[in-house]
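A.B. asks: Predicted model and sequence follow; I will ask about them next.
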Amino acid sequence: MIFSVLLTPLAKGVIIRRPRVMALAERQQWDACGIRAMQRLRAKHGLAPYPLRIFGRQFALLIDPAEVERVLEHSPEPFAPATREKTAALRHFQPHGVLTSRGELRELRRAFNEIVLAADVDVEAVVEYEVDRMLQHTTTLDWDTFAVCWWRIVRRIVLGTGARDDNGLTDSLAALRRAANWAFLRPQRRGLRRRFQRGLAVHLDRAEQGTLAAAIADVPVAPGVDPYGQVPHWLFAFDAAGMSTFRALTLPPDDLAVLEAVRLWPTTPLLLRESTVDGTTYLIYTPFFHRDDETLPFAHRFAPEIWRNGRKPALVPFSAGPGVCPGRDLVLRTGAAVLTALRARHHFTPSVSFGPELPATLNHFGLRFEVN
């Protein structure tokens, strides 16, 4: 049970996915194994949080959807998002981000993120241009081709046209994220991080009109917020959005297809909250709560209708409560714009076909589409 629920997300890569491991995970359907393990645990132990002692630390694996709601709604006190494990990983590339912060500083940084990420950015115009460029000579759309286009879109939205072709910037971030996968076990690459930060600052200083960089320049900043230090997390989150958008191309057209893709194939398989009272870390294995076919009639099918009347309990593709992803609307808007632009121009036939039930694990690296 421990392997399928806790260790497989670590093996796939929590901060950046490992392509070879993802291919293995898809072949063996690791997430389906994890879901079944959680169902067996519930049948044997009931709905109470399941205690775990790991390396002298106290953890509790949540089984009850009501407990998931309670823990997430009562963040950051007494359930802090800035757990020791999360802080150890994210400090590799964003030591001053919201998810590594507590107390008043967290509140200030969170407020800054919410304001900037709600800025008016012409996402659709950027998407239209980049998708057109990508499809000019594309007969087969694979992940590598899509990722080049996606990162050009992201860099333009966040940093501006001047960053469009700065692959080195996001490649450096990827290298830092690979180190972050090891959290405590890998020394920080401080020199690389400084170079990444300097390159990022060049684009942010330009504050190109109509970008998040311009919004940063317009927002008054309280001491300690470190506005530029928030941006690595936005780029990190956009990577997950790209994975979900590409997976959503396998689903029927719908304006909620990206959101459903995140439910069906969660990009954050483990949500963590640490008690500020006794230090217990609460673990939420999201594939179980999203795909529990013993309680959810829609578990393994495409079901965009479940979102039209509001979020359902324990369906937390972007977390929930005060710790919900502040960039949720922006990434969903970007993903939806990409899908709309793609489908307005061509028909995309996936190289894989699904039966009545969608697979629990879908390796985005291996997806390919014939473009007609």
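C.D. replies: Okay, I see it.
A.B. asks: only C-alpha atoms for contact and neighbour calcs from this point on.
C.D. replies: Fine.
A.B. asks: Now tell me what touches stretch 232-252 from outside.
C.D. replies: 93-94, 97, 143, 146-147, 150, 154, 173, 257-258, 260-262, 265, 267, 302, 327, 331-332, 335-336, 338-339, 348, 350, 362, 364, 367 (C-alpha atoms under 8 Å, 6 or more residues apart in numbering).
A.B. asks: switch to 6 Å and redo it
C.D. replies: For stretch 232-252, the external contacting residues (C-alpha atoms under 6 Å, 6 or more residues apart in numbering) are 257-258, 261-262, 267, 335.
A.B. asks: roughly how far apart are the residue located most distally from the centre of the chain and residue 163?
C.D. replies: Residue farthest from the centre of the chain, counting by C-alpha atoms, centre = their mean, is residue 44 at 31.7 Å. From residue 44 across to residue 163, the span is 54 Å (C-alpha to C-alpha, to the nearest Å).
A.B. asks: thinking again about what came up before, can you redo the contacts of stretch 232-252 as TSV with neighbour count?
C.D. replies: Compiled in TSV, those are given as follows (neighbours: other C-alpha atoms under 10 Å):
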residue	neighbour count
257	25
258	29
261	25
262	23
267	23
335	28
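A.B. asks: Adding secondary structure and distance to residue 180, write those residues out as JSON lines.
C.D. replies: Formatted as JSON lines, those follow (DSSP: H, G, I helix; E, B strand; the rest coil; distance: C-alpha to C-alpha, whole Å):
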{"residue": "257", "secondary structure": "helix", "distance to residue 180": "30"}
{"residue": "258", "secondary structure": "helix", "distance to residue 180": "26"}
{"residue": "261", "secondary structure": "helix", "distance to residue 180": "25"}
{"residue": "262", "secondary structure": "helix", "distance to residue 180": "22"}
{"residue": "267", "secondary structure": "coil", "distance to residue 180": "16"}
{"residue": "335", "secondary structure": "helix", "distance to residue 180": "25"}
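A.B. asks: Return the set of buried residues in the one helix or strand the residue farthest from the centre of the chain maps to.
C.D. replies: Assigned by DSSP states H and E, residue 44 belongs to helix 30-45. Buried positions in helix 30-45, judged by neighbour count with 16 or more other C-alpha atoms under 10 Å: 30-39, 42.
A.B. asks: Second structure for comparison follows:
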Amino acid sequence: MPQPAAPTPRALPRASVLDTLRVAGTVAVPLLARGLIVRRPGAVRLAEAVDGDRRGVRLFQRLRRTYGGGPLRLRVPGRRIVVLLAPEHVHRVLAQSPEPFSPATKEKRSALGHFQPHGVLISTGADRADRRRFNEDVLDSGHAVHRTADAMVGEIRREVAELVDVAARDGVLDWDAYARTWWRMVRQLVLGASARDDEALTEDLHVLRATANWAFLHPRRRARRARFLDGVRRQIARAEPGSLAASMPFAHVSDRTDPEQQVPQWLFAFDAAAWASYRALALLASHPDALSRAREEIAGRDLSVPKDLPFLRAVVLESLRLWPTTPALLRETTAPTRWEGGRVPEDTLVLTYAPFFHRDDENLPEADRFAPELWTGPRTEADWPLVPFSAGPAECAGRNLVLHVTSTVLALLVDASGEDGPRLVGRHPLDPDAALPGTLDPFSLRFALGPARG
């Protein structure tokens, strides 16, 4: 008796050619233009002018209404790409990383390989497990306050005090002054006090990251990369107290680890933290109730003593929700996977467009307002996916360290600003009673920190 034929696996819904072009023109091309590895300020300014990320959210909402919950396959020649439209699918992909959803996509490998070819983000298998363990050890991932935070906070306080003096002299705090101070601070936190003024080191990294924006379209700058990694190696060898380099000898290391190639990612991540903290300062400057809560949190505290600052951490997380510094979370399937809508083959790029889930006003009541309470109450895995640091086994290992550093910087700036500041100057404030913009250019923000004049 003949056996019944096996059912043909269902195919995923496929976007039309026109909708695929809309995704490319509204999301992919603008993100590439802004720079995925290092931002191009002119392109960011233009994205703010046209409120680019809000356009992306509206497009993805329309795709969900048209095609359902997905995953939705795009019609891209030469590359299988699906986009996620349902929260449960985001949870699944992030929870099941790195297998069968690997963070080491072809696109990431071609970009990050310019300056960290053995970095954990583009590693697989045993190499990834080894390097992930090293990162977690050095970054003290499981603790809200890093084990060496006493020394770190001392360095942060000195740099912020100097920044406040510069702002008082100039009458304004602008991005250039903030970024200079930020990088002096970060070089000390990561590599040690002797790296404070080593601008050549981070300039090399900046050039390599700018090249990485072009991914496989630009040849490797091998001599520049070798010089940069040699500089990192020399600083690591000093293991200066209070730096992440000083924690490295006590971390798990094997012949797979390549410790110096994990450092570029820490520096890279701190660059994004600068944008997030500067935007967070704008949120505080524009929301009097939040500024009052921040003052209450630091009132009577000795800010030279490391402490977790839950409300200010929530402010930074809200900055990252409202304006994600990693808008595209990429995974690549290492095996076929099955979904309600059909089968996804191996070697498929899976895209989570973070602004869609962070600012989806059809499902998230707080989508377009400043809502730090999202981060101060209990959250579960079943909650709507707010993923500023990704999530699951591949969540950013530096999450707690970044949040402690950024919240400490905010605390010191709020403390130094007195009763009148910080205040946004030279532009309209972010109105607490109106929808916040989908895109916010940090490079054009300017603040007054001292007493209001007149």
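C.D. replies: Good, I have the coordinates. Remember, predicted model here, so these are calculated numbers, not experimental data.
A.B. asks: Going along the chain, name the strands of structure 1.
C.D. replies: 50-54, 57-61, 79-80, 140-142, 270-275, 281-285, 348-350, 368-371 (DSSP state E).
A.B. asks: End to end on stretch 39-53 of structure 2, go ahead and measure it.
C.D. replies: End-to-end for stretch 39-53 of structure 2, by C-alpha to C-alpha: 15 Å.
A.B. asks: so stretch 212-230 of structure 2 matches what in structure 1?
C.D. replies: On the basis of TM-score structural alignment, stretch 212-230 of structure 2 is assigned to residues 180-198 in structure 1.
A.B. asks: Can you tell me how far the closest residue to residue 184 of structure 1 other than its chain neighbours is from residue 237 of structure 1?
C.D. replies: Excluding the flanking residues, the one nearest residue 184 of structure 1 by C-alpha to C-alpha, 6 or more residues apart in numbering is residue 88, at 5.6 Å. Computed as C-alpha to C-alpha, the residue 88 of structure 1 to residue 237 of structure 1 distance reads 18 Å.
A.B. asks: With neighbour numbers in mind, choose between these two.
C.D. replies: More crowded of residue 88 of structure 1 and residue 237, by other C-alpha atoms under 10 Å: residue 88, with 20 against 17.
A.B. asks: In structure 2, what sits opposite the more buried one in the alignment?
C.D. replies: Aligned counterpart of residue 88 of structure 1 in structure 2: residue 110 (TM-score structural alignment).
A.B. asks: ok, residue 177 of structure 1 - how many residues close by?
C.D. replies: Neighbourhood size, residue 177 of structure 1 [other C-alpha under 10 Å]: 24.
A.B. asks: if we can go back for a sec, so which of the contacts of stretch 232-252 of structure 1 is the closest to residue 195 of structure 1?
C.D. replies: residue 267 (27.8 Å; C-alpha to C-alpha).
A.B. asks: which residues does that closest one contact?
C.D. replies: By C-alpha under 6 Å, 6+ apart, the neighbours of residue 267 of structure 1 are residue 240.
A.B. asks: Find the nearest non-adjacent residue to the counterpart of residue 78 of structure 1 in structure 2, please.
C.D. replies: Under the alignment (TM-score structural alignment), residue 78 of structure 1 pairs with residue 100 of structure 2. In this structure, residue 100 of structure 2 finds its nearest non-sequential neighbour in residue 334, 5.0 Å apart by C-alpha to C-alpha, 6+ apart.
A.B. asks: What's the one you found aligned with over in structure 1?
C.D. replies: Under the alignment (TM-score structural alignment), residue 334 of structure 2 maps onto residue 276 of structure 1.
A.B. asks: And for residue 370 of structure 2?
C.D. replies: By TM-score structural alignment, residue 370 of structure 2 lines up with residue 302.
A.B. asks: contacting residues for that match?
C.D. replies: Counting by C-alpha under 6 Å, 6+ apart, residue 302 of structure 1 has no contacts.
A.B. asks: If we use 8 Å, what do you get?
C.D. replies: Neighbour list for residue 302 of structure 1: 251, 260, 264, 358 [criterion: C-alpha under 8 Å, 6+ apart].
A.B. asks: just to revisit the earlier point, identify, from the contacts of stretch 232-252 of structure 1, the entry nearest to residue 104 of structure 1.
C.D. replies: Lowest distance from residue 104 of structure 1 to these (C-alpha to C-alpha) belongs to residue 267, with 28.5 Å.
A.B. asks: distance of that closest one from residue 294 of structure 1?
C.D. replies: For residue 267 of structure 1 relative to residue 294 of structure 1 (C-alpha to C-alpha), the value is 22 Å.
A.B. asks: Good, wrapping up.
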